[in-house]
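Just a sequence and a predicted model for now, questions to come.
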Amino acid sequence: MKRISLYLLPAMLLLQLAAAQAQTINVSDTGTPESLLIAGKGATTTIYTDAADAAVVQVAANALQKDIQLLTGQTPAWQHSTSLSNTPIIIGTIGKSALINKLVASKTLQINNITGLWEAFTIQVIDMPVNGKKTKALVIAGSDRRGTAFGVFELSRKMGVSPLYWWADVIPAKRKNIFVNGQYTSKSPSVQYRGIFINDEDWGLQPWAARNLDSAVKDIGPRTYERVFELMLRLKANYIWPAMHPCTKAFYYYAENPQLAEKYAIIVGGSHCEPMLRNNVFEWTEHFEKEYGQKPGEWRYDVNKDQIYTYWKDRVIQSAQYENVYTVGMRGIHDGSMPGPKDVGEKVKLLGNVIQDQRTILSEGLHKAPAVVPQIFCPYKEVLTLYQRGLQLPDDVTIVWADDNHGYIRQLSTPAEQQRSGGSGVYYHLSYWGAPHDYLWLSTISPALISFELSKAWQYNARKAWIINVGDIKPAEMEMQFTFDLAWDVQAWPFEKAVDYTQQWARETFGPEFASDIARIKNKYYQLAAAGKPEHLGMRAFSEQEADRRLLAYRRIAAEAGALQQSIPARLQNAYFELVYYPIVGACLMNEKTALAAKSRLYAQDSSNKAALLADSATAAFEQIKALTQQYNTTIAGGKWNGIMSWHPRDLPVFQMPPTSVHPDTSKKGRAFCNIDTQSAPLLILAANSFTQKQEQQTTLQSATGLGYTANSITCLPVTAPSLANNEWEKASNVSYSATLPAGKRTIQVRALPTHRQYTGRGVRYAIGIDNNPPQVIDLEEATDNATWKLNVVNGYAQGQTEHEVTAGNHIIHIYFMDPGLVLNDISIY
């Protein structure tokens, strides 16, 4: 009989489950005849698991026991016995739990829709005989060990326990009773490996962990990872790239770390610069001599193959007992290019040899054929160039495409690459350290952008692995939760509906009475940040009018956040501060500091005291940022988060006090600050959705809220539609705008989301024409790291510019969507 690797299942499962029923499991305070009372007055609930079932099943059962206690004050019993109480909660994995197997054999429990699937589960209230009497039981059964755990945490979430209950202090409301009825059978997840990358932990997670959870080792260690792993299970994530900066010792340095990962059923991998589960910045640079009794040679495979080969082989043997995904390939010791020959062709050849040898190591160390060992290759930064120059990558290795570090995916699989057995995935940033500027302080990537890029990737068959760079986890909690909700069910949150996620999240986290207000505030926060992240303000230039409008908008949502804070229940005050108040008010204060300082310099020669007043206000905002962060670290949740938040990651100049008219010499050499741009304003700005006519041809035009810096935007679907040649503009879906213009030469600037073409041969093109004149075709694609791209990601838009000679009067401007992936924000006429 032919055996199918689990690694190859998801594409098949999506077809098998298309018609699967999606019933509902209901949790309420009042019961019906169909309900089971699992907690409350008169409840004698007992949780049952099989001692022979996986460790993560016991972890989940223990968590459910605590969750019920947190909600009701009652702690249900938990047993491994097969002798059931009158109101049992039976938790187990098909084939691993005697109780589940018995229920299946008697046809009391229906599992046809999940048998053999990856990480699927069913939650059912069933009728069954117990002690000679017919009673009800709540059954949570998983197709595999993680499926069981995910089913348990799905129930917890429905009972009112947020996945962020510990990480963001979301204390649930107390319940007098918990009744459960109905049934719910999940699909397999949309993405097989759904992971987080803890990164750039130097200013938050590492010092906090060293001071609090892992004070014994003064590092991110087992106690911290235990909390991380539970969070991941609650988010239905299953894969981790552990923290790996020089401030943190390697994951494998602490023997308990991989053991805990196995206990929690978390799959361990390594980042784009950590092949074969090795953490080079510690294990090669600092720890090698202690491990091997000799100093490490050069980190260069063509001159030091033997040492590097042994170093990789030993970790593979050490990790063989655990569930892993191995990163193959090679980069620098840390986040740099692979040392090797100067000739690019020779470097490509060397990288190919590296991967061949790594697969030999995997085969010999794991006693398996390489094709059944999960492996990823991440063409990050310069590695993409090597791949594009002809690297021969084994067909079963998963290509994990990277974004440009700012939320826009650089490349996706061609039609031919989509047929590879290894498939593809995405490495995506919610936090970043690097050019053109970091954004490590606040989390500002919107759900709409996350969905647009990752859903697009999924359509291009990037379904094997999504790894999300979450930085220090805080303050990216909501954005991380959205990403994993999307990874679990990609069709639940298409980009055109993703703006509504904030309301659902706020309802689940803070209650329905606060949901609309929080959603409105958060969505405006994302929109404002799309035109200039708080960390990027030193590189932005706004007109005085733009700066004033931004400040007014920020002050409005900050005031609304402050007013709403007064109504939030006491149990949720800490959560509200962490998830809403701090990022909103912090972003407002950063804009006040930079913009008011810039305005004070603008009015420095004014005879009034306006410049001095502006300087004082800017300084006050700077001091408030520090005070607010001090509150986060020392007051919120009784000091639980002491050390987690820094208002000045890497001590970058943008976080310091800018020069003002009062203190013009406070800047350090080379420091850049937000400036007031005095360029002339456009004659007219046309919003993307203000078109007078649209014509859909080979594609459908879709408007979206929350995608980019404007209120609405337009793109064409499907994202897999073919591109058109420049002379085929008449076949393109298009929108038309009416504009009354004076005679003369007019410059038209079209601004769009700074997305990238999906692969070589495509573009990010639009065609623009006025009236009946032939249109001009503009491609907005930019090579990552060039000057225009840097400007684009900081500004939040790519910009095309065309010249047109017009007569006085009314004119029709036509915009044609030549490539899928183009997202139109607005049109400015000068």
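That came through fine.

make it CA atoms for all contacts and neighbour counts henceforth
OK.

Now for the residue lying closest to residue 619 once chain neighbours are set aside, how many residues are close by?
With Cα to Cα, 6 or more residues apart in numbering as the criterion, residue 619 has its nearest non-adjacent residue at 6.6 Å, and that residue is residue 593. Using other Cα atoms under 10 Å, residue 593 has 29 other residues around it.

Next: residue 703.
Neighbourhood size, residue 703 [other Cα under 10 Å]: 17.

Would you mind confirming that residue 141 makes contact with residue 89?
No - at 10.6 Å, residue 141 and residue 89 do not qualify as touching, with contact defined as Cα atoms under 8 Å.

out of the two, which sits in the more crowded spot?
Neighbour totals were compared for residue 141 and residue 89, and residue 141 leads with 31 against 24 (other Cα under 10 Å).

Just the element for the more buried one, please.
strand 133-142 (DSSP states H and E).

Could you list every helix and strand that that strand packs against?
Applying 3 or more Cα pairs under 8 Å, 6 or more residues apart in numbering; DSSP states H and E, one finds that strand 133-142 contacts strand 36-39, strand 87-93, strand 121-130, helix 145-159.

Included below, for side-by-side comparison, is a second structure:
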Amino acid sequence: MPIIIRSTTKCLAPNASPAVRFAIEDLHRDLHRTLEPSQSEGASIELVQQQMAAESYLVSVQHDSLKLRAGDDFGFIYGLYAISRELLGVHDLWFWNDQPFEQRAEVEVPDDLKLTSKPNAVRFRGFFINDEVLLENWRVSNDPNLPWRLTFETVYRLGGNTVIPGSGQRGEPHLQLARQMGLYINQHHACPLGARMFSAAYPQLEPKWPEQQERFEGLWQEAVAADPGHRTLWTLGFRGQGDTPFWQSDPRYTSDESRGRVLTQIITRQYQLVQASWPGAPCVVYLYGEVMDLYCKGLLQLPKEVITIWSDNGFGRMVSRRQENWNPRIPSMPHGSGRKGIYYHVSFYDLQAANHITQLPNDPHRLARELETVLESGGNTVWIINASNIKPHVYLLSLIAALWRDGQIDVDQATHSYIQRYFGSERSEQIASLFEQYWRVAIPYGPHWDDHAGEQFGNYVARTLIHQLLLNGRTADDAAPALAWMTQAPTLSQQIAYYYNLVEPAAARYRQLGERITKVSIQLRQSGNRQAARLLDDSLGLSTQIYRRSLAGAALVCQALQAAQKEDYQHAFYYAGLAREQYQSCNAAMREREHGVWGGFWANDCLTDVKESAWVCTQLMGYVRCLGDGPHYNLWKREFTYPADEKNVYVLTNMENHETDDEIFHAMKRAWQA
């Protein structure tokens, strides 16, 4: 006889740890979400402790109950979420993809049910919730902590066990919840050991080594003593008072040898402090940016038990990251002896060309092959995935989680499974085609397969070009030094032309993709599948709109700057106003997707910050109006607001208040768009 699971089903676990109780609460929530209220008693789910391999579980029917057997907290947690997924139909990304639920009366569980775990390909695996500005000011059910609980739940549902719960000291408010939920804690590479920043603890002192060694060690010892330790991956290292090399604030260290010597000394001391308190605790060093360079030159000597974390460049390629105009692309595929892992981005923030609020625009087949090579190269101890605000990146996160579980993936099959799971089978082939077109239309700004532009390219580069024009003044044509990574063009006008030739055709490609997405969305709605249509608009549709609007704005910025350089200030003003409208519409597109629980989610877009792009366009409008309409600001008023027979009659400068920039811009639109 099958046993019956009903909404009244209870988990029996009198000795469950606090971490397991979080998962039990989630399962009870899922029972009530998916099953109708019942007066009948449902079969119980009993948690049974027994000797088993770490993180493993077995779910089976025994007598009149469902038994979940495991040997540790992780096994019980994964088993509880397996019951939710396999018996109740709650998908791993249910929250982020707005999975709808239709309640059933009950679930019959056959006698021969067996839900079993298998070993994961990666030992420590999880998310770095970094650049988390969308999560920071957003609430679910008026609870600012609930987004974080749901995030940590998602780590578990995807088979993860590790988290960095926020950016540096901004993560501290969420650290306790992550610990309570039983996750392994790792630390930001800029905050070794999770210690307080020196400049925060001692704002009046310069953070110099070795002069302040005693104070630095005091902060490290404080962090080690405050941590429970048993579920911590300790990050060792030494950066500046922020995410920068330490020698930027201490220029005495001019040679690679001196820098490597300091890092070796500090990392060794940190390792000793950790091991003195927590013998055998795993310690990691992030070979990121400048540290990668020193390590590959043999100038960084690490304790042999330290796990080396090799990092991608922010775009999914295992090479060193570009920092400002320095881009040596040093291979960073794990190699050498010892235990190894990776720090890998689906979201990145570089103030140049990365993606932060949109899905990574690189070929997922390439990304999967890169990660499979990581495993083939021995990088299977730690995977920390920079997931930023989760929602824009759930598709790739699902693929990466499959890799950390299974060690390999068929991307096409996984993509179709993802689409059918969250969008349904209707028009799944069309939706899969849209996913493929998304990375095919991306801007190739460099020669490598990973050199595809994220949405920051349409914002930061445009703002930099505007800044340079204002800095140059009316006559100079000096190139923006900060854009040498993009082009070696020797003048600003050539930089503008180069950029325009990238963004203008790309805006058209994204417009066409957006039209295709809208067509499929309409077809889904017409057939009654409103949930799939809304999800398509929220995910791929929104990313595409952000690119379309940002790049259209960037192209208009180029036209404005080119007109300004020709002293055609009216058209410079006009194009800058049109560019501002595109960036404003980009922000509006995000805010329009804030339905239901997502109210306010996109409000704090402050890193890419399309609103700032609009504001910078406003500054350009004011500047060129000053040049073309000043000092009395009545010439454009006459041209665009006076009737023809009064434009050239100068009895008085003006008979009405001067128009604002917005009023002049709208008058131009009426005249030129008639």
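Now that the structure is in, tell me what you want to look at. Treat the numbers as computed from the prediction; the structure is a model and nothing was measured.

returning to what we had before: for the helix or strand where the residue nearest to residue 619 of structure 1 lies, could you pull out the residues that count as buried?
Assigned by DSSP H and E, residue 593 of structure 1 belongs to helix 582-602. Of the residues in helix 582-602 of structure 1, 582-602 count as buried by neighbour count, 16 or more other Cα atoms under 10 Å.

got it, and stretch 46-58 of structure 1?
Using 16+ other Cα under 10 Å as the test for burial, stretch 46-58 of structure 1 gives 46-51, 53-58.

ok, those residues vs residue 776 of structure 1, which is closest?
Comparing these against residue 776 of structure 1 with Cα to Cα places residue 56 closest, at 59.3 Å.

which secondary structure element contains the alignment partner in structure 2 of the closest one?
Aligned counterpart of residue 56 of structure 1 in structure 2: residue 19 (TM-score structural alignment). Using DSSP H and E, residue 19 of structure 2 maps to helix 18-34.

Okay, angle between that helix and helix 73-86 too, please.
Helix 18-34 of structure 2 runs at 10 degrees relative to helix 73-86, counting by axes from the mean of the first three to the mean of the last three Cα atoms, to 10 degrees.

how close does helix 18-34 of structure 2 sit to structure 1?
Here the mean offset of helix 18-34 of structure 2 against structure 1 after fitting is 1.5 Å, by mean Cα distance after the TM-score superposition for structure 1.

circling back to that earlier point, next, the contact list for the match of residue 56 of structure 1, please.
If a contact means Cα atoms under 8 Å, 6 or more residues apart in numbering, then residue 19 of structure 2 has 73, 77, 180-182 as its contacts.

so residue 286 of structure 2, which of the three states?
Under DSSP: H, G, I helix; E, B strand; the rest coil, the three-state class of residue 286 of structure 2 is strand.

Please report the distance of it from residue 191 of structure 2.
11 Å (Cα to Cα, to the nearest Å).

Where in structure 2 does stretch 472-479 of structure 1 fall?
Under TM-score structural alignment, stretch 472-479 of structure 1 corresponds to residues 389-396 of structure 2.

Between the two ends of the matching stretch, what distance do you get?
13 Å.

Any idea how far it is from the middle of the chain?
7 Å (Cα atoms, centre = their mean, to the nearest Å).

Need the residues that contact that stretch.
Residues from elsewhere that reach stretch 389-396 of structure 2 (Cα under 8 Å, 6+ apart): 93, 96-97, 129-135, 151, 346-347, 357-360, 364, 387, 418, 539, 543.

try stretch 355-363 of structure 1
276, 309, 312-313, 316, 328-329, 368-370, 373, 393.

So among the residues you listed, which ones count as buried?
Judged by 16+ other Cα under 10 Å, buried ones among the contacts of stretch 355-363 of structure 1: 276, 312-313, 316, 328-329, 370, 373, 393.

Filter those residues down to just the ones in helices.
Counting by DSSP state H, those place 312-313, 316 in helices.

do you know how far the residue nearest to residue 115 of structure 1 when sequence neighbours are not counted is from residue 651 of structure 1?
Closest residue to residue 115 of structure 1 apart from its sequence neighbours, by Cα to Cα, 6+ apart: residue 143 at 5.6 Å. Taking Cα to Cα as the measure, residue 143 of structure 1 falls 49 Å from residue 651 of structure 1.

ok, those two, which is more surrounded?
residue 143 (24 against 11).

isn't there a strand covering residue 131 of structure 2?
No - inclusion of residue 131 of structure 2 in a strand is not indicated when three-state DSSP is applied; the result is coil.

What lines up with it in structure 1?
Checking TM-score structural alignment: residue 131 of structure 2 goes with residue 200.

burial of that match, as a residue count?
24.

In contact with it, which residues?
243, 245, 432-433, 440, 471-472.

Dump those residues into CSV; add distance to residue 173 of structure 1 and neighbour count as well.
Formatted as CSV, the contacts of residue 200 of structure 1 follow (distance: Cα to Cα, whole Å; neighbours: other Cα atoms under 10 Å):
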residue, distance to residue 173 of structure 1, neighbour count
243, 34, 28
245, 39, 20
432, 35, 21
433, 38, 16
440, 32, 27
471, 30, 27
472, 28, 25
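
Just the ones of those in strands?
Counting by DSSP state E, the contacts of residue 200 of structure 1 place residue 471 in strands.

Closest one of the contacts of residue 200 of structure 1 to residue 214 of structure 1?
residue 243 (14.2 Å).

Can you verify my assumption that that closest one contacts residue 257?
No - when contacts are counted by Cα under 8 Å, residue 243 of structure 1 is not listed as touching residue 257 (11.8 Å).

quick one: common contacting residues for the two?
Common neighbours of residue 243 of structure 1 and residue 257 (Cα under 8 Å, 6+ apart) are residue 251.

Neighbours of residue 72 of structure 1, how many?
18.

Can you find the partner of it in structure 2?
That one, residue 72 of structure 1, aligns with residue 35 by TM-score structural alignment.

Would you agree that match is in contact with residue 9?
No - counting by Cα under 8 Å, residue 35 of structure 2 stays clear of residue 9, with 10.2 Å between them.

What ranges does the stretch 251-400 of structure 1 have for its strands?
267-268, 326-327, 375-377, 398-402 (DSSP state E, counting those that start in this stretch).

Take the contacts of residue 200 of structure 1 and write them to a markdown table, including distance to residue 562 of structure 1.
As requested, these are arranged in a markdown table below (distance: Cα to Cα, whole Å):
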| residue | distance to residue 562 of structure 1 |
| --- | --- |
| 243 | 35 |
| 245 | 36 |
| 432 | 29 |
| 433 | 30 |
| 440 | 24 |
| 471 | 27 |
| 472 | 25 |
